[in-house]
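Engineer: pasting the structure only:
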């Protein structure tokens, strides 16, 4: 699942006419870097949630786009804007899409640039065998998030620690099992028919406290393309 529903307020005025995941880095839409990387790793069935200017995303890619180097992939959409008139935030959007997702699935934000991230089938299989319900990839803290988000134990578990412990930033790259989004934890039935908008971080912190979230440290290039300045900087590099 590629998260593509946000308004991108900090990216204005660029996002006044274009959804942020369609903004380009090196002549390729941000979200397409993920789409191609997933397909290269063997994950050809993908889902995109939309809200702000979401019709542009489906118009661009349709249901069976032919992408460079990877060929055709199969897309589904969860059009939160069409259904409710607003974006459902990360947890609300995932629960809305849950009926169309596999028992284990990747999630990444469509406005992240990490061209070397590997959606590894080996990692997927290791996660399938583990008792964890989620596995996150953490990155060294960027200047805009110096305090970080979550801790990381020596045995590879994500930790809900208060600042100023050694914390890392959540990259948005993650694997989840459907059980993570059980109504017992989310308060939302599968499919989120009421259109509840809900953030993901409280669910992650609660699951970390239950010992159900693994984590890995990713040290490759990674940028949260949240401002026009960051976008210009990326495009100025070779």
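Structural biologist: Good, I have the coordinates. Because the structure is a prediction, the values reported are computed rather than measured.

Engineer: contacts, neighbours, all on C-alpha from now
Structural biologist: OK.

Engineer: Helix or strand next in line after the lengthiest strand in the chain, which one?
Structural biologist: Looking across the chain with DSSP state E, the single longest strand is strand 169-177. Counting by DSSP states H and E, the next helix or strand C-terminal to strand 169-177 is helix 183-186.

Engineer: Please name every helix or strand in contact with that following helix.
Structural biologist: Helix 183-186 is packed against no helix or strand, with contacts defined by 3 or more Cα pairs under 8 Å, 6 or more residues apart in numbering; DSSP states H and E.

Engineer: looking at it, residue 85 is touching residue 51, isn't it?
Structural biologist: Yes: assessed by Cα atoms under 8 Å, residue 85 is found in contact with residue 51 at 7.4 Å.

Engineer: When those two are compared, which one has more neighbours?
Structural biologist: Counting neighbours by other Cα atoms under 10 Å for residue 85 and for residue 51 shows that residue 51 has the greater number, 23 against 12.

Engineer: and residue 58, how many neighbours?
Structural biologist: With other Cα under 10 Å as criterion, residue 58 counts 16.

Engineer: List the residues that contact it.
Structural biologist: Listed by Cα atoms under 8 Å, 6 or more residues apart in numbering, the contact set of residue 58 reads residue 77.

Engineer: Okay, it and residue 109: tell me how far apart.
Structural biologist: Relative to residue 109, residue 58 is positioned 17 Å away (criterion: Cα to Cα, to the nearest Å).

Engineer: distance of residue 182 from residue 72?
Structural biologist: From residue 182 to residue 72 the distance is 32 Å (Cα to Cα).

Engineer: What are the boundaries of the helices in this structure?
Structural biologist: Assigned by DSSP state H, the chain shows helices spanning 30-40, 54-61, 80-84, 89-97, 121-129, 183-186, 201-209, 228-236.

Engineer: Buried ones in the fifth one, by neighbour count?
Structural biologist: Taking 16 or more other Cα atoms under 10 Å as the neighbour-count basis, helix 121-129 is seen to contain the buried residues 124, 127-128.

Engineer: Relative to residue 150, which of those is nearest.
Structural biologist: Among the buried residues of helix 121-129, residue 127 lies closest to residue 150 (Cα to Cα), at 19.1 Å.

Engineer: Can you get me a residue count around the closest residue to that closest one other than its chain neighbours?
Structural biologist: Sequence neighbours aside, residue 135 is the residue nearest to residue 127 in space, at 7.2 Å (criterion: Cα to Cα, 6 or more residues apart in numbering). Using other Cα under 10 Å, residue 135 is surrounded by 24 other residues.

Engineer: Put this next to the previous one:
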């Protein structure tokens, strides 16, 4: 597991007006862009090849981040055009840059203390997702977790409904057979669950979604208190 994909192609509509002139992943927290937090943590986990998918204000990413050499990694950019391809289409478009082995995927608009080195190098099935306790803005969660497996509608009674933390390890096959274009990963997750091919783990450490100006302000205040 030497490759990673950082999802950074969103339009950042809920973060406006801050994203009118700056992509959301390049908004600063603790004096550095959000996305740099992930690059540093991936580098610390000895993941040296990182692909960043881009769309909105895409030219700003190489201008701000360069080739990754300052962090000891190699950065490549997967430009999706002016309209983002969503999570599934973006992953499919980035596959030529990601190599043949399983890879880490993380959304740029979260902040967490997740140790990427502790993730499985290879998922048992098509993907392994990091799940977190349901935040207030998403009380019903996404999937249920029991004994390391993820379930949807037909979960065991002992399963716990949790929210996908936007971090996972994937095999190429989860999207490799799809037609190019704009599509979400959710149908792939549900099919993998039906086939018993989606595993997961619960993460109880520090994790925050950064989707709105209010959430960004809350994160900055919380990190200041922690410091």
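Structural biologist: That came through, no problem. Everything numeric here is computed off the predicted structure, so don't read it as measured data.

Engineer: Out of the helices of structure 1, flag the one nearest residue 11 of structure 1.
Structural biologist: Within these, the stretch nearest residue 11 of structure 1 is helix 228-236; the backing value is 5.5 Å (Cα to Cα).

Engineer: Can you mark which positions in the closest one are buried?
Structural biologist: 231, 234.

Engineer: distance from that helix to structure 2 after superposition?
Structural biologist: By mean Cα distance after the TM-score superposition for structure 1, the fitted helix 228-236 of structure 1 averages 0.8 Å away from its aligned residues in structure 2.

Engineer: which residues in structure 2 does that helix align to?
Structural biologist: Mapped onto structure 2 using TM-score structural alignment, helix 228-236 of structure 1 covers residues 213-221.

Engineer: Other residues contacting the matching stretch?
Structural biologist: 14-16, 18, 29-30, 208-210.

Engineer: need the contact list for residue 110 of structure 1.
Structural biologist: 2-4, 20-21, 30-31, 34.

Engineer: what about residue 23 of structure 1, how many neighbours?
Structural biologist: Neighbours around residue 23 of structure 1, by other Cα under 10 Å: 20.

Engineer: what sits against the residue minimising distance to the centre of structure 1?
Structural biologist: When Cα atoms, centre = their mean is applied to structure 1, the residue found nearest the centroid is residue 108 (2.0 Å). Neighbouring residues of residue 108 of structure 1 by Cα under 8 Å, 6+ apart: 1-3, 34, 172-174.

Engineer: Tell me the one of these nearest residue 66 of structure 1?
Structural biologist: Nearest to residue 66 of structure 1 among these, with distances taken as Cα to Cα, is residue 34, at 14.3 Å.

Engineer: Would you tell me which one of the helices of structure 1 is buried the most?
Structural biologist: Across those, averaging neighbours per residue (mean count of other Cα atoms under 10 Å) puts helix 89-97 on top, at a mean of 24.

Engineer: export the helices of structure 1 to a markdown table and tack on distance to residue 141 of structure 1?
Structural biologist: Listed next are the helices of structure 1 as a markdown table, based on distance: least, Cα to Cα, whole Å:
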| stretch | distance to residue 141 of structure 1 |
| --- | --- |
| helix 30-40 | 21 |
| helix 54-61 | 30 |
| helix 80-84 | 31 |
| helix 89-97 | 21 |
| helix 121-129 | 23 |
| helix 183-186 | 28 |
| helix 201-209 | 17 |
| helix 228-236 | 15 |
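
Engineer: Out of those, which is closest to residue 113 of structure 1?
Structural biologist: Nearest to residue 113 of structure 1 among these is helix 30-40 (6.4 Å), distances taken as Cα to Cα.

Engineer: how much does the closest one deviate in direction from helix 121-129?
Structural biologist: 80 degrees (axes from the mean of the first three to the mean of the last three Cα atoms, to 10 degrees).

Engineer: which other residues reach helix 30-40 of structure 1?
Structural biologist: By Cα under 8 Å, 6+ apart, helix 30-40 of structure 1 touches 2, 20-24, 44, 46, 67-70, 73, 108, 110-113, 115, 117-119.

Engineer: Return the members of the residues you listed classed as buried.
Structural biologist: 2, 20-24, 44, 46, 70, 73, 108, 110-113, 117, 119.

Engineer: okay, the longest strand of structure 1 sits on what stretch of structure 2?
Structural biologist: So strand 169-177 of structure 1 sits over residues 163-171 in structure 2, by TM-score structural alignment.

Engineer: Run through who's touching the matching stretch.
Structural biologist: 101-107, 110, 119-123, 126-135, 138, 140-143, 207.

Engineer: try it again with 7 Å
Structural biologist: Applying Cα atoms under 7 Å, 6 or more residues apart in numbering, the contact partners of stretch 163-171 of structure 2 are 101-107, 123, 126-134, 141-143.

Engineer: for stretch 193-209 of structure 2, same thing?
Structural biologist: Contacts of stretch 193-209 of structure 2 (Cα under 7 Å, 6+ apart): 109-113, 125-132, 145, 148-151, 192.

Engineer: chain center to that stretch, what's the gap?
Structural biologist: 12 Å (Cα atoms, centre = their mean, to the nearest Å).

Engineer: Now do the buried residues in it.
Structural biologist: 193, 197-202, 207-209.

Engineer: Arrange these in CSV, one row each, with distance to residue 93 of structure 2 as further columns.
Structural biologist: Below are the buried residues of stretch 193-209 of structure 2 laid out as CSV (distance: Cα to Cα, whole Å):
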residue, distance to residue 93 of structure 2
193, 23
197, 22
198, 22
199, 24
200, 25
201, 27
202, 29
207, 28
208, 27
209, 25
